[in-house]
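Undergrad: predicted coordinates and the sequence they were generated for:
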Amino acid sequence: MFDAFLVVLPVFGVIGLGYVARLARYVTDRMGDGLSEYVNDIAIPFLIFQTLSSARIPEAQPWGYWLSYFAGVAVVWSLAMWIAGRFFSYGHLPRVVAGFAAGQANTVLVGIPLILKAFGKAGEVPLFLLIAIHLPITMTAATVLAEGGQVRPMAILSRLARHPILIAMALGAAARLVHLPVAEMGPVKSVLDMVAASAVPCALLSMGIAMRRYGLQAGIALPSIVTALKIVLHPLIVYVLAAKLFAIDPVWAGVATLFAACPCGINAYLFAHKYKEAADFAATAIALSTAASVVTVTLWIWYLAPSG
């Protein structure tokens, strides 16, 4: 258990550093926004391109891996929407926000640093293969639900096609397919290495600043329920399906489980802010689930024992 805690400690320690720095007014929200923008638009895309352009991808599509994860997403998303409407009288759009918060993991700011710390290089391919479809599926589902099916498919595709992370994935996959070792070319490799290395610490600092900014603005009843769905039920479903039903490789099952155990993604807040509905709920769910995930993630790493 202590070894598992040592894996988690640096990750959440840097998040805590960002939180304390903002609490002490040593940094501003503007700095956090800038860091987050840098991470999402530059650092993480560089890291993904570097990995995918030289990765050895399995020839057979890992359907059991993907199905294990997204079956869990469907369950917790549906439950969150039902609970928000049935017991909290949320309207249509706030229910969509609740479902999105329960089903969409904080992959960039928490998931990538945490999983790479826990599994090292062995976790890179399964991690980025899941990220490759995680954002398109969850964003598309949330948008279609919010628009009541009226949104045009081309509008969704246009938004996704401009996303820096998806562009990096496409370029990395293309470089690998044509056997172009861009990531291994002298100065290019040095640039990629330096920028990619900055992704993890910058993402964690940004998350800490954001947690202080959002706080607990909407009470804790529904955010607590959504937190439980996200960091307790979701990883449990994924683990049972991946490790027991589909019996996939232990590292891949572990990556999927930790991915599911990540707290509510910041996209839920951005989505709510865009539609001007339940932004306070989304912010509270993000803060609460991030704090609580320190315990649940430690327990999962201890149970999965990737280093053992």
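TA: Arrived safely. Numbers count the residues shown, from 1 in each chain.

Undergrad: from here on, just use CA atoms for contacts and neighbour counts.
TA: Noted.

Undergrad: and residue 273, how far from residue 95?
TA: 14 Å (C-alpha to C-alpha, to the nearest Å).

Undergrad: now swap in residue 203 and tell me
TA: If you measure residue 203 against residue 95 using C-alpha to C-alpha, the figure is 28 Å.

Undergrad: same check on residue 187?
TA: For residue 187, the distance to residue 95 - C-alpha to C-alpha - is 49 Å.

Undergrad: between those two, which is the more surrounded one?
TA: Higher neighbour count among residue 187 and residue 95: residue 95, with 26 against 10, using other C-alpha atoms under 10 Å.

Undergrad: could you list every residue that touches the more buried one?
TA: 80, 81, 82, 84, 85 (C-alpha atoms under 8 Å, 6 or more residues apart in numbering).

Undergrad: which of those ranks first by neighbour count?
TA: Busiest of the contacts of residue 95 [other C-alpha under 10 Å] is residue 80, holding 27 neighbours.

Undergrad: for the residue nearest to that one when sequence neighbours are not counted, pull up the helix or strand it's in.
TA: Closest residue to residue 80 apart from its sequence neighbours, by C-alpha to C-alpha, 6 or more residues apart in numbering: residue 99 at 5.0 Å. Element membership for residue 99 (DSSP states H and E) is helix 92-103.

Undergrad: now do residue 9
TA: Applying DSSP H and E, one finds residue 9 within helix 2-23.

Undergrad: tally of neighbours for residue 94?
TA: So residue 94, with other C-alpha under 10 Å, has 23 neighbours.

Undergrad: for residue 9, see how far away residue 213 is.
TA: 22 Å.

Undergrad: ugh, wrong one, residue 233
TA: Counting by C-alpha to C-alpha, the gap from residue 233 to residue 9 is 23 Å.

Undergrad: who has more neighbours out of these two?
TA: residue 233 (19 against 16).

Undergrad: enumerate every residue touching the closest residue to the more buried one other than its chain neighbours.
TA: What sits nearest to residue 233 in space, not counting adjacent residues and going by C-alpha to C-alpha, 6+ apart, is residue 76, at 7.3 Å. Contacts for residue 76 (C-alpha under 8 Å, 6+ apart) come out as 99, 102, 103, 229, 230, 233, 234.

Undergrad: the structure to be compared is supplied as follows:
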Amino acid sequence: MAIANIIFPIMFIVTLGYGLTRAGFFNKDHIAGLSKFTFYVSIPAFLFINMLAAPFAQSIDPYLLLAFYIPVILVFVIGYQINRHFGANTHRTSDASAVFGLGCSYSNTVIVGLPVISAALGKAMIGSIFMIITFHSAVLFALTFLLASRAQQHGFSWRNFARSMVLNPVVLSITLGIIANGLNINLGQQLNDGLSLLATPALACALFVLGANLSFYRIGENWRFALVASMLKILILPALVYLMADKVFGFTLQNTVMLVLLSASPLGVNAYLIATEIKQYQSTLGSTVVLSTLLSVLSYSLWLTWLI
């Protein structure tokens, strides 16, 4: 399969969202409404019905999780240590370092990773992808908040964190899909068709919203740290995942490609929201979202050319 056939449709939708928003055809209120529909209705419907239909018994492989999350945590630690030793003196704190570590390791798995993998491999790997996505935010956000709480007056609240994770639409829809799958629940033709209609625009809307939101961010003065974070995110992390998947665990090519492409996704915008909540490195992570998304076109092309 030609690499352009995989990358072009995705970048076309992202560019369209960016261009129409920059031209003023859509404003922030329009995009906020579309984002709400996409992330609270369409994507959850997409995740739920696909998880319901996934070959559940074949999807649970702890070695896949290890091959993905060991490099993710390692890159988080590398980013944390880079900031502790090379960041500005006012930013060499646990909370700032934790946020920077998050910016080096948190992947935009649903909006970018999933469409790229679906285009490259089809839907055969979707169950395994969802297993990884389920723990993604929980692992990295918990680690970030735990480290950040050491430098802040308020401590880490497991209760608040657990509530936010349980109510997260991605985690909730995948979890409900797993439960329905395990219980062999039949939704009925009418409900299944209704959810399928809601799910149909999910990936296109997510990519369009991503492009639109990029028009609201700028690569600021701290572009050097944003570039470092981007390189760790889209080059070093997938390289480590490849080594774990291919050399350590000896996975099939299909599993290896799935893990590498998932880890090669650009920084997810939720990392920027965490930075805003902790009040550290907001502009750096905003810049990293933009820069890593732009550079991910080259990164994806590199990995796809090499592996497929």
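TA: Noted; the coordinates are in hand. Predicted model, so just to flag it, every value in this text is computed and none were measured.

Undergrad: what's the TM-score here?
TA: The TM-score (TM-score structural alignment, normalised by the length of structure 1) is 0.93; 302 aligned residues with a C-alpha RMSD of 1.6 Å.

Undergrad: circling back to that earlier point, buried residues in the helix holding residue 9 of structure 1?
TA: 4-5, 7-12, 14-22 (16 or more other C-alpha atoms under 10 Å).

Undergrad: helices or strands up against that helix?
TA: helix 112-119, helix 186-214, helix 279-304 (3 or more C-alpha pairs under 8 Å, 6 or more residues apart in numbering; DSSP states H and E).

Undergrad: tell me how far the first one is from the chain's mean position?
TA: Put plainly, it is helix 112-119 of structure 1. 12 Å (C-alpha atoms, centre = their mean, to the nearest Å).

Undergrad: outside of whichever helix or strand comes after that helix, which residues touch it?
TA: Following helix 112-119 of structure 1 in sequence order, the next helix or strand is helix 124-147 (DSSP H and E). Contacts of helix 124-147 of structure 1 with the rest of the structure, by C-alpha under 8 Å, 6+ apart, involve 48, 51-52, 55-57, 66, 92-93, 96-97, 100, 103-104, 107, 112, 115-116, 150-151, 156, 160, 166, 169, 252, 255-256, 259.

Undergrad: what's helix 124-147 of structure 1 aligned against in structure 2?
TA: Aligned using TM-score structural alignment, helix 124-147 of structure 1 spans residues 126-149 in structure 2.

Undergrad: how far apart are the matching stretch and its match in structure 1?
TA: For stretch 126-149 of structure 2, the mean deviation from structure 1 after alignment is 1.2 Å (mean C-alpha distance after the TM-score superposition for structure 1).

Undergrad: buried residues, that stretch. List them.
TA: In stretch 126-149 of structure 2, counting by 16+ other C-alpha under 10 Å, buried: 126-134, 136-138, 140-149.

Undergrad: and residue 211 of structure 2, what's its match in structure 1?
TA: Under TM-score structural alignment, residue 211 of structure 2 pairs with residue 208 in structure 1.

Undergrad: whoops, I mixed them up, residue 113 of structure 2
TA: Using TM-score structural alignment, residue 113 of structure 2 lines up with residue 111 in structure 1.

Undergrad: show me the residues around its match that make contact.
TA: Taking C-alpha under 8 Å, 6+ apart, one finds 105, 258, 259, 262 in contact with residue 111 of structure 1.

Undergrad: what do you get for residue 107 of structure 2?
TA: Residue 107 of structure 2 touches 113, 233, 262, 263, 264, 265, 266, 267, 268, counting by C-alpha under 8 Å, 6+ apart.

Undergrad: now do 10 Å
TA: 72, 113, 133, 136-137, 233-234, 237, 262-271 (C-alpha atoms under 10 Å, 6 or more residues apart in numbering).

Undergrad: likewise for residue 266 of structure 1?
TA: 101, 104-109, 207, 210, 282-283, 285-287.

Undergrad: how far away is the alignment partner in structure 2 of it from residue 112 of structure 2?
TA: With TM-score structural alignment defining the correspondence, residue 266 of structure 1 maps onto residue 269 in structure 2. For residue 269 of structure 2, the distance to residue 112 of structure 2 equals 11 Å [C-alpha to C-alpha].

Undergrad: identify the contacts common to these two.
TA: residue 210.

Undergrad: ok, average deviation of whichever helix or strand comes after the helix holding residue 9 of structure 1 from structure 2?
TA: Next helix or strand after helix 2-23 of structure 1 toward the C-terminus (DSSP H and E): helix 29-38. Mean deviation of helix 29-38 of structure 1 relative to structure 2 after superposition (mean C-alpha distance after the TM-score superposition for structure 1): 2.2 Å.

Undergrad: against which helices or strands is the following helix or strand past helix 29-38 of structure 1 packed?
TA: On the C-terminal side of helix 29-38 of structure 1, the closest following helix or strand by DSSP H and E is helix 44-54. Here helix 44-54 of structure 1 touches helix 124-147, helix 164-177, helix 186-214, going by 3 or more C-alpha pairs under 10 Å, 6 or more residues apart in numbering; DSSP states H and E.

Undergrad: surely the match of residue 211 of structure 2 meets residue 27?
TA: No: assessed by C-alpha atoms under 10 Å, residue 208 of structure 1 is found out of contact with residue 27, at 11.1 Å.
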